[in-house]
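Student: The sequence isn't on hand, but the structure is:
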């Protein structure tokens, strides 16, 4: 069973692009859903000033930017 993760981001966000690159070192593409918050007012309200945010869906644990590859590895373990 592969654990699913959400990366909350927005198109054109350079920090989000950096976070995605870090995520792809640790996770495979089937484990990661990239959620663009721009079309969801609730997500904008929750994460607008915090993106990128990586969330482990099994228990809703979140990493708020800035996070490192090591932080992602700890989240995955």
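Tutor: Great, that's in hand. Please read these numbers as outputs of a predicted model, since none were measured by experiment.
Student: Please make it C-alpha for all contacts and neighbour counts, starting now.
Tutor: Fine.
Student: ok now do the nearest residue to residue 4 once chain neighbours are set aside, which residues does it touch?
Tutor: In this structure, residue 4 finds its nearest non-sequential neighbour in residue 31, 4.7 Å apart by C-alpha to C-alpha, 6 or more residues apart in numbering. Residue 31 makes contact with 2, 3, 4, 5, according to C-alpha atoms under 8 Å, 6 or more residues apart in numbering.
Student: Included below, for side-by-side comparison, is a second structure:
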């Protein structure tokens, strides 16, 4: 099964919304969500602290300014198979 990497942190309302959006798309696409708390890894913290949530699908990253229903659906559609 394909893996979608989700960079997040605790107490982040944007992260909660993005995670809910990914959950909706799991009904139509084959993937599992790998949550990565940026505060558990110095490299992630340095890379993503200003842009979380970040969704990574087969190397394509969407940051907090790019995440919306259409962009996530388009990226999933291009990179993953539908159920």
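Tutor: Yep, it's here. Keep in mind it's a predicted model, so treat the numbers as computed, not measured.
Student: Same list (the contacts of residue 31 of the first structure) but as TSV, adding distance to residue 56 of the first structure.
Tutor: Shown next, in TSV, are these (distance: C-alpha to C-alpha, whole Å):
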residue	distance to residue 56 of the first structure
2	11
3	7
4	6
5	5
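Student: Output the residue interval of the second structure matched by the lengthiest helix in the first structure.
Tutor: As assigned by DSSP state H, the longest helix anywhere in the first structure is helix 14-26. Under TM-score structural alignment, helix 14-26 of the first structure corresponds to residues 13-25 of the second structure.
Student: distance between that stretch and the chain's centre?
Tutor: On the basis of C-alpha atoms, centre = their mean, to the nearest Å, stretch 13-25 of the second structure sits 8 Å off its chain's mean C-alpha point.
Student: still on that earlier bit, which of the contacts of residue 31 of the first structure are buried?
Tutor: Among the contacts of residue 31 of the first structure, the ones that count as buried by 16 or more other C-alpha atoms under 10 Å are 4, 5.
Student: So which of the contacts of residue 31 of the first structure are in strands?
Tutor: Using DSSP state E, the members of the contacts of residue 31 of the first structure that fall within strands are residue 5.
Student: which of the contacts of residue 31 of the first structure does the second structure keep?
Tutor: Here is what carries over to the second structure from those, by both residues aligned by TM-score structural alignment, their matches' C-alpha atoms under 8 Å: 2, 3, 4, 5.
Student: ok, the third one - contacts?
Tutor: Contact analysis of residue 4 of the first structure by C-alpha under 8 Å, 6+ apart lists 30, 31, 32, 33, 56, 57, 58.
Student: Confirm that residue 7 of the first structure sits in a strand.
Tutor: Yes - membership of residue 7 of the first structure in a strand is supported by DSSP: H, G, I helix; E, B strand; the rest coil.
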